[in-house]
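> Structural data only, the sequence is not supplied:
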């Protein structure tokens, strides 16, 4: 539910990687079409000094409701003040610094706002819209076109125990996400020759980059036990059935813990967290230069941008404030309350893969994120954790905690921290780039019009087209991609013209 947008430079890098029209100017224009921000009252803003993240930049007229949760607790402010006292700065804009972040939240009904409430329900009675739930796509049926490319003739799907085919007169658009869009394309005969050969699917169109270049965000939590007399209500109360029932009843009144959200964030650079930043940068740069001839096409260009991100202080490190327990390996104790700071990794160098292991559409593909294949990712993660653990000595956090539960005092040196990270980290479920929008010679899968290379009418419109993952939770960007993709499909957007306009504006 966190509504965060990437730094301007990191969206402009889409265009630098060979995608005219995919730049910050167009991103802002399209994401604003979705945003329906409901600004907090002046009273709330005065009471919560961290609601300062240039909220004037958020669109007000879109169908997706955005707001601060009904309850901003003193504990949320305590966590942010600790980050500021530790040396970070308030966010002058939403992409770098410490601030409260809006949620996709309806402040009147106190429920989540999402694609169903914003887009489907207002349009569900339109005669040209048909939605089937639990209808699993199996493959796209294609045929050779006179121009030598592939045409999508229809889509085969399973519904209510039967296989059906819907015929396509215009475009077929995949929006199944980074985990499933490449799977559907492979089952349709599109992708790597070696992958399709192993599963017995006839190759109709070779695209070596399909299912490659996977990037993800990772996180791991550091938890402290709270003193019993500090008076803060945390999410830990909900583990108790009696308290949970009480807060469910309160939610119906627009009160209680179920009106809270995850709103405290810091986006920051490695240099702000670690004295080893320059050492890590130089070591990573040397390794990349030494191995540049071994990389698949297009990866060196991405790595050069990622090196520049470290050097310029891009906010690749994220800290998330969580008012409760969420960490490992030690479990929470009954009746205790906790506080957790997450370290999240946004600019990972490791690249994963997603590939089919069977021609049976019911069998999921193999997801291999290749976490920590590039040692720089573990280096940065370790430095982030070391910085977060030092917060225990910073007020006001140090005044309200008893002890560190996870990773725990037995985890001391860098090697032990690294082992703990590997054991307890998790995906933030932001997987991207499996159908990357890149030049075909750079292992691209779709062009700047989101059309699959070698096809006339198959497009991909989801997070899988992102060529290089950015420092933000991706929901806002998914909506922006969808809006820009809709205009492209309708013929209302010319990438080359939009790129020229952006260059003129910058000049």
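Structure received. A quick note: this is a predicted structure, and the numbers were derived from the prediction, not measured. Numbering: from 1, shown residues only.
> contacts and neighbour counts: CA atoms only from here.
Will do.
> can you give me the strands in the stretch 401-507 of the chain?
With DSSP state E, counting those that start in this stretch, the ranges of strands along the stretch 401-507 of the chain come out as 401-406, 426-427, 458-460.
> List just the one of the ones you listed that sits closest to residue 308.
Evaluated over the strands of the stretch 401-507 of the chain, closeness to residue 308 peaks at strand 426-427, with 24.7 Å, by Cα to Cα.
> circling back: okay if I get the strands of the stretch 401-507 of the chain as a markdown table plus distance to residue 503 and mean neighbour count?
Formatted as a markdown table, the strands of the stretch 401-507 of the chain follow (distance: least, Cα to Cα, whole Å; neighbours: other Cα atoms under 10 Å):
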| stretch | distance to residue 503 | mean neighbour count |
| --- | --- | --- |
| strand 401-406 | 49 | 19 |
| strand 426-427 | 36 | 15 |
| strand 458-460 | 26 | 25 |
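> Now distance to residue 256 too, for those strands, in TSV please.
Shown next, in TSV, are these (distance: least, Cα to Cα, whole Å):
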stretch	distance to residue 256
strand 401-406	23
strand 426-427	28
strand 458-460	41
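> Structure two is appended below for comparative analysis:
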């Protein structure tokens, strides 16, 4: 059948895809098509737009790809459930709405790899600033943006449990900070959130919906891309299906994969780009042998350290059905009340030992004892911290199992598989307990519910983590940028090595996972990639000085960025 020609076809209308669609279609001469396999984020869909309803889409086939890992050998053979957004806005439409850039030294680590010099912190900070409108920041703050599409509101943290927690961290010897996304990440503070005026502000709402009326931009939902079309090693378009309909094809000058760290390597492999021997074993002709596709999988594992609360100040009553009509009324008509917040309003970053250069632990404090998906509430009033090591050296894979694009690929994360990972997990639990047992929490502390006092030795802690650990939903790095033989994407232009007309822009291109939630880094990557794709002059590198505790210990000027941009 005849197919329409576009300048850019973006596969995936999630976080990165929404940003790219906005930036690439800003030039009316660019014809842009977005193909999203999931449904639309309808304005009446309360499960997406009410922040506190975030537990409902997770696990629902209407919103969630519902991935599971292969049996994890160091996690008692458990299959770890992995939610990924199957809706316009992608995972930004179902996530916890926590906005964390990561530490500046994360990007110094990126920039230290060969060919990655322009992905250091000095070159990334201007793109963070361009994309955000941080309402809590000073207009003169060189670390924060004030005019971008991503409006950020800081958690009010008004429950009495939040100030008690922040006092407790100080009693345990950890500092507060003004802004975990600013000059100093290390410390504890109220968190920035993708919540604006009581509603979730997904990437689709921030970037895509405001420009949907552009005549040169088309967005098609429920369109599952089944393969990239090649002529030789040049990508010339894609094939896709809508529902159970016949295959359709569109041609494009450029194909950009933005399906995320699972979908993008899956589609590359289905299209013949990956490890040639593995693809031939599945009956797929190799277009280009690229062994790094689907390798280097990284993620954050987390657990909940939970305490019962002796006072009726937690959010537990609002889980009861009898309160839901009132919560819904307040949210629908006033955009306030328990439904208007994600409840992840404060937390912080700490180092678990003196050998690490920057925080390797992330804490989210929640004024209720409950799982992320809303299951297994403690029954009474409670509170918890979400905790886990942030730069594990465990590495996994994403590998297709079938030529059928509807068959989920095999995910192997290899959680708890390294000595460093296991050591830092023990440290993480001990630091969490140290904080929650401080006197500042005494008026609320009804005792530890989980893991419980019976879990004390290193071996018991690791066994408990293996039994109870869950993904923090930060899969990344499976099509990493770089120039070595296991790299997939060229950091200079986001092209897939060895091909033409094919690029990847999403969490999969990160070479190393950052030390926090990954939504903000993904959006920064998309903003920077848009300039690379369009050939725009890149934003000039920042000369902002950021905090490094090694400098502070030695009395040096913290985080001075030299003229080259490399620290």
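Structure received. Please read all numbers here as calculations on a predicted model, not as lab measurements.
> Any idea what the TM-score is?
Both chains were compared after superposition, and using TM-score structural alignment, normalised by the length of structure 1 their TM-score is 0.82; 442 aligned residues with a Cα RMSD of 2.4 Å.
> Tell me which of the strands of the stretch 401-507 of structure 1 approaches residue 474 of structure 1 most closely.
Once Cα to Cα is applied to the strands of the stretch 401-507 of structure 1, the stretch that comes out nearest is strand 426-427, at 13.4 Å.
> Now do that closest one: which elements does it pack against?
Secondary structure elements in contact with strand 426-427 of structure 1, counted by 3 or more Cα pairs under 8 Å, 6 or more residues apart in numbering; DSSP states H and E, are strand 218-226.
> how far out from the middle of the chain is the strand it packs on?
Between the mean C-alpha location of strand 218-226 of structure 1 and the chain-wide mean there is a distance of 20 Å, by Cα atoms, centre = their mean, to the nearest Å.
> can you check stretch 141-150 of structure 2 too?
For stretch 141-150 of structure 2 - counting by Cα atoms, centre = their mean - the centre lies 20 Å from the chain centre.
> and if you look at stretch 215-225 of structure 2?
Counting by Cα atoms, centre = their mean, stretch 215-225 of structure 2 is centred 23 Å from the centre of its parent chain.
> So which bit of structure 1 is it matched to?
The counterpart of stretch 215-225 of structure 2 in structure 1, counting by TM-score structural alignment, spans residues 127-137.
> list the buried ones in that stretch?
Within stretch 127-137 of structure 1, the residues that qualify as buried are residue 137, counting by 16 or more other Cα atoms under 10 Å.
> one step back: now for the strands of the stretch 401-507 of structure 1, which one comes closest to residue 107 of structure 1?
With distances scored as Cα to Cα, the stretch of those nearest to residue 107 of structure 1 is strand 426-427 (29.0 Å).
> these two touch, right, residue 96 of structure 1 and residue 265?
No - look at residue 96 of structure 1 against residue 265 with Cα atoms under 8 Å: they stay out of range, at 9.5 Å.
> Pull the contacting residues for residue 337 of structure 2.
Under the criterion of Cα atoms under 8 Å, 6 or more residues apart in numbering, the contact partners of residue 337 of structure 2 comprise 327, 330-331.
> go on, residue 118 of structure 1?
By Cα under 8 Å, 6+ apart, the contact set of residue 118 of structure 1 is 63-65.
> what do we get in structure 1 for residue 529 of structure 2?
For residue 529 of structure 2, the residue aligned by TM-score structural alignment is residue 485.
> now that match, nearest residue through space, not along the chain?
Setting aside the residues directly before and after it, residue 485 of structure 1 is nearest to residue 461 in space (Cα to Cα, 6 or more residues apart in numbering), at 6.4 Å.
> Against residue 379 of structure 2, how distant is the alignment partner in structure 2 of the one you found?
Structural alignment (TM-score structural alignment) places residue 461 of structure 1 against residue 505 in structure 2. When Cα to Cα, to the nearest Å is the yardstick, residue 505 of structure 2 and residue 379 of structure 2 sit 43 Å from each other.
> Compare these two and say which is more crowded by neighbours.
When residue 505 of structure 2 and residue 379 are compared for neighbours, residue 505 comes out ahead with 32 against 12, by other Cα atoms under 10 Å.
> on that earlier part again, for the contacts of residue 118 of structure 1, pick the one with the most neighbours.
Of all those, residue 64 has the most neighbours under the rule other Cα under 10 Å, reaching 25 neighbours.
> sec struct for the counterpart of residue 202 of structure 1 in structure 2, please.
If you follow residue 202 of structure 1 across to structure 2 using TM-score structural alignment, you land on residue 285. Here residue 285 of structure 2 takes the coil state, with states given by DSSP: H, G, I helix; E, B strand; the rest coil.
> packing partners for the longest helix belonging to structure 2?
Secondary structure assigned by DSSP state H gives helix 419-436 as the longest helix of structure 2. Contact here means 3+ Cα pairs under 8 Å, 6+ apart; on that basis helix 419-436 of structure 2 packs against helix 161-171, strand 301-309, strand 382-389, helix 458-468.
> Now it on structure 1. Mean distance?
Mean deviation of helix 419-436 of structure 2 relative to structure 1 after superposition (mean Cα distance after the TM-score superposition for structure 1): 1.6 Å.
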